[in-house]
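[1] What follows is a predicted protein model with its sequence.
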Amino acid sequence: MLPDMRLNPYLKSAAAGCAATLPMSAWMLAAQHWLLPRRERYPLPPEQITEHAAEAVGLDAVAGNEPVLKVATVVNHFAYGAAAGALYAPLRSLPGSPLVKGMGLGLFVWSGSYLGLLPATGLLSPATEHPARRNALMIVAHLIWGGCTGVLAERKG
């Protein structure tokens, strides 16, 4: 008997989450540049989180070196997108549009991260303390990520 060659749904969902981080990041950077007033164009949460995490564990060579911090931010953001994307796997069996299920996951990840996990770990202040426009930017980013994750995770082939 041949082994089942279908990709494990958790791995497929993680890969989808990783891939979905690209359009999410493109939106974040474009919206930061074009939609936020200058006073709100400071580093986006993935960079802030990476810098705070590096400082917390004594990686001053990352936190204090802008090019290294940028690379670490990209790696961390895509890794978090993959890890969160794996959460989509159980949603695959639910009825409904992958786009809508994914967008729901995106809102869950945003709220769980920005109102719970990140403030609890001290890596970022809660979303309630951030400007409304920046929160809107990040919520839309997570809707984009979630929608793309759902569509990619349920794509045949």
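    In hand now; what should we look at?
[2] contacts, neighbours, all on C-alpha from now
    Will do.
[3] In this protein, where's the longest helix?
    When the chain is parsed with DSSP state H, its longest helix is helix 9-34.
[4] helices or strands next to it in the packing?
    helix 66-85, helix 132-153 (3 or more CA pairs under 8 Å, 6 or more residues apart in numbering; DSSP states H and E).
[5] next up, a second structure to put side by side with the first:
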Amino acid sequence: MRLLARGAVAGAAATLPMTAVLLVAQRRGALEEPPPFTILRRADRCQRRRRTGTVSGSIARRRRRERAGRAARLHLAIGAISGAVYGLLGGTTRPNPASAVAHGVAHGLGVWLAGYAVTLPLAGLYAPAWADRPRRVRSIVAAHLVYGAVLGLVARRK
């Protein structure tokens, strides 16, 4: 249970610098918006397919703000869950910083692969990496590398 909790806390903490990388990529034009926003926007669109009619500007702005809050909570929760998995897989038992970073980076790449090459494309929520713009793919991979490195360092047993 301690490994699970340590991993979850480390995963939530590692999500913060990862999000910073995504926001920098957005500012530089590599991303239109961070992936959690895109995923929720597309999920909301799928949910409202049967609804028709127009939406006023104030309602649309409120929905965007609400979606931003939900996207942030979703991203933090996914980071914590991924960190908990990392803890259960023994990632928190690496006392050496270099080993912790290496294992964390491998985990971060695995999370990216599971999400962006399999789960999200199958759900129709995100383009598969091989069909996406290279600059966007590089930005998202870089964010997952940062997530993994920070996860490994924060989760390690000192």
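    Looks like it came in fine. All values derive from a computational prediction rather than experimental measurement.
[6] Quick TM-score on the pair, please.
    Remark: TM-score between the superposed chains equals 0.82 [TM-score structural alignment, normalised by the length of structure 1]; 146 aligned residues with a CA RMSD of 2.6 Å.
[7] buried set for the longest helix of structure 1?
    Neighbour-count burial for helix 9-34 of structure 1, counted by 16 or more other CA atoms under 10 Å, picks out 9-22, 24-25, 27-29, 31-32.
[8] now the angle from that helix to helix 66-85?
    130 degrees (axes from the mean of the first three to the mean of the last three CA atoms, to 10 degrees).
[9] Not counting the following helix or strand past helix 9-34 of structure 1 itself, show me its contacts.
    Using DSSP states H and E, the helix or strand that follows helix 9-34 of structure 1 in sequence is helix 45-56. Residues outside helix 45-56 of structure 1 that contact it (CA atoms under 8 Å, 6 or more residues apart in numbering): 60, 62, 63, 69, 70, 72, 73, 74, 76, 77, 123, 124.
[10] Same check on stretch 93-113 of structure 2?
    82, 86, 91-92, 140-141, 144-153, 156-158.
[11] List the buried residues in it.
    Residues of stretch 93-113 of structure 2 classed as buried by neighbour count (16+ other CA under 10 Å): 93-94, 97, 99-109, 111-113.
[12] Adding mean neighbour count, write the helices and strands packed on helix 9-34 of structure 1 out as JSON lines.
    Below are the helices and strands packed on helix 9-34 of structure 1 laid out as JSON lines (neighbours: other CA atoms under 10 Å):
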{"stretch": "helix 66-85", "mean neighbour count": "18"}
{"stretch": "helix 132-153", "mean neighbour count": "23"}
